[in-house]
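S.K.: Sharing a sequence plus its predicted fold:
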Amino acid sequence: MLALFARIRTTWGAGLASIGAAAIAAGFAMHGHAAAAPARLEAMALAALHVFAVAFWFGSLLPLRAVALRRDPRSAAASILVWSRPALVFAALALGSGVALALVLAGPPRALLAPGYGWAVIAKTALVAAMLLGALAARFRHAKLMARGDVLAAESFRRSVLRQALFAVLVIYASAELASVDLPSPATR
């Protein structure tokens, strides 16, 4: 219900929507491996931060595509470049908290090479890396060309965002698989 307040174009509506997003992220953090981890509070805090940052990143893909559909590529590029500043922060938060969470749950980095949880983390990381490369290309190549008035760059930007959305679906699937895999045993840590 709180997430529906995002439709209200006021400060209090955005504030309530943010509370709703944080509550959803905390709800996800209270289940799965983070809730059963030895460092439970740290893992749950990292999981909530990770889900919140990922929600911003993934949730902004369709609006970005809509902005790129504008007739004037310069206007679209200006909006995209302004949006990309906080987006880079949220992407860094998503990546950093994801890496930290994997290390808190699995133990030392060598545990991530073990079959099961480690391989699932590696698969998810590869998908996120592909998505991140697409995001960086969209921001630093396509958006800059759009700012110069290149109409074809807008089409490239839209295709890049669509590929990122497809990778996002695969990342969500990999995350679901990751949640069903057992953590490495303390003996392999």
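M.R.: All right, it came through fine.

S.K.: contacts and neighbour counts: CA atoms only from here.
M.R.: Noted.

S.K.: list the helices and strands the lengthiest helix in the chain packs on?
M.R.: When the chain is parsed with DSSP state H, its longest helix is helix 73-106. Taking 3 or more CA pairs under 8 Å, 6 or more residues apart in numbering; DSSP states H and E as contact, the helices and strands that helix 73-106 lies on are helix 40-59, helix 61-68, helix 117-137, helix 143-147.

S.K.: second one coming, line it up with the first:
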Amino acid sequence: MSSVEAVTLAAKLLSYGAALVATGALSFMIVFRSLLTAAEVAVIRRHVGLLLVIAVPASLAIVYATVALLSGAGLAGGFDAELWALVAGTAAGDAVWLRLAGLALLSVGLLHARLCLPALLAGGLLVALSFGLVGHTQDDPNSPWLHALLTLHLAAVAFWIGSLWPLLQLAGAAEGARVAAVMQRFGRIAGVFVACLLLAGAGLAALLLGGIAPLVTTAYGRVLLVKLALVVLLLGFAALNKWRLVPRLAAGEPGAALRLRRSIAAEIALVIAILLATAVLTSAVAPP
């Protein structure tokens, strides 16, 4: 892998991850605010703020890496002003500007409580739509369907993965009954989002691959299989939390909070691996 390809993967991983997690964490704060303490809300706000700070330069780094690739001069070529102007007017540039607009709206929602919900809805939508402007969905004959499925898929992904860090922090709180109530409500809501995630993901895979055989006969299919395996593991941990660990926490079983924190930490590690696989799918390999 060249240095430019490495920067591209890193920029996509940070941009995708930070933007989606920030959207989901802000959603979590709104949905569960009545069950959270003021200190917990403040921690989530700082978490979202940090993610937004990461997402902005990471998104711009995607343009930089694109310019560097086009220049053929390695990383030094990423500063070519003429190529920046050229890339800025392409679909790749439009995707970054749309994502930055979405991140700006999320920042407004973070800073102004009264505008939080509308800013989240508008900003989250722009962030999700920005991912459809580039990559394999853009030039596909089924592009409208792919864009709709991708937006639904990303909305579900954002809420799920964005909730994990707040849940990890909350699992260490002293009030077991309140924590269990949040976890149980999250489990009910997450069930709907996971169903949307899986249905939309299956639709995307079917339209992009055009059959089962490419899963094993193409590089894209094999990376997708790795991603699917990671998702299955993630679902396994989610099921463990919902059906075993959260009920034990609600019952006041000693050690339940620690086991729950470890399980959520494992979910976060899997999410990072899934985001890396997604970055590879959108840049290093192409569907058949």
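M.R.: Yep, that arrived. Since this is a predicted model, take the numbers as computed values, not measurements.

S.K.: ok so, going back, in the second structure, what range does the longest helix of the first structure match?
M.R.: Counting by TM-score structural alignment, helix 73-106 of the first structure falls onto residues 176-209 of the second structure.

S.K.: Which positions in the matching stretch come out as buried?
M.R.: 176, 178-184, 186-187, 190, 193-194, 196-197, 200-201, 203-205, 207-209 (16 or more other CA atoms under 10 Å).

S.K.: Mean per-residue distance, the longest helix of the first structure versus the second structure.
M.R.: In this overlay with the second structure, the average offset of helix 73-106 of the first structure from its partner residues is 1.1 Å by mean CA distance after the TM-score superposition for the first structure.

S.K.: Determine the number of other residues adjacent to R244 of the second structure.
M.R.: 13 (other CA atoms under 10 Å).

S.K.: Aligned to it, what sits in the first structure?
M.R.: Per TM-score structural alignment, R244 of the second structure is aligned with R141.

S.K.: helix, strand or coil for that match?
M.R.: helix (DSSP: H, G, I helix; E, B strand; the rest coil).

S.K.: Distance of it relative to F56 of the first structure?
M.R.: 22 Å (CA to CA, to the nearest Å).

S.K.: what's the answer for R65 of the first structure, then?
M.R.: Distance from R65 of the first structure to F56 of the first structure, by CA to CA: 15 Å.

S.K.: More neighbours: which of the two?
M.R.: Remark: of R65 of the first structure and F56, R65 carries more neighbours, 20 against 16, as counted by other CA under 10 Å.

S.K.: which ones are touching the closest residue to the more buried one other than its chain neighbours?
M.R.: Leaving aside its chain neighbours, R65 of the first structure sits nearest to R158 (5.4 Å; criterion: CA to CA, 6 or more residues apart in numbering). Contacts for R158 of the first structure (CA atoms under 8 Å, 6 or more residues apart in numbering) come out as 65, 68-69.

S.K.: cool, A128 of the second structure as well?
M.R.: Contacts for A128 of the second structure (CA under 8 Å, 6+ apart) come out as 99, 150-151, 154-155.
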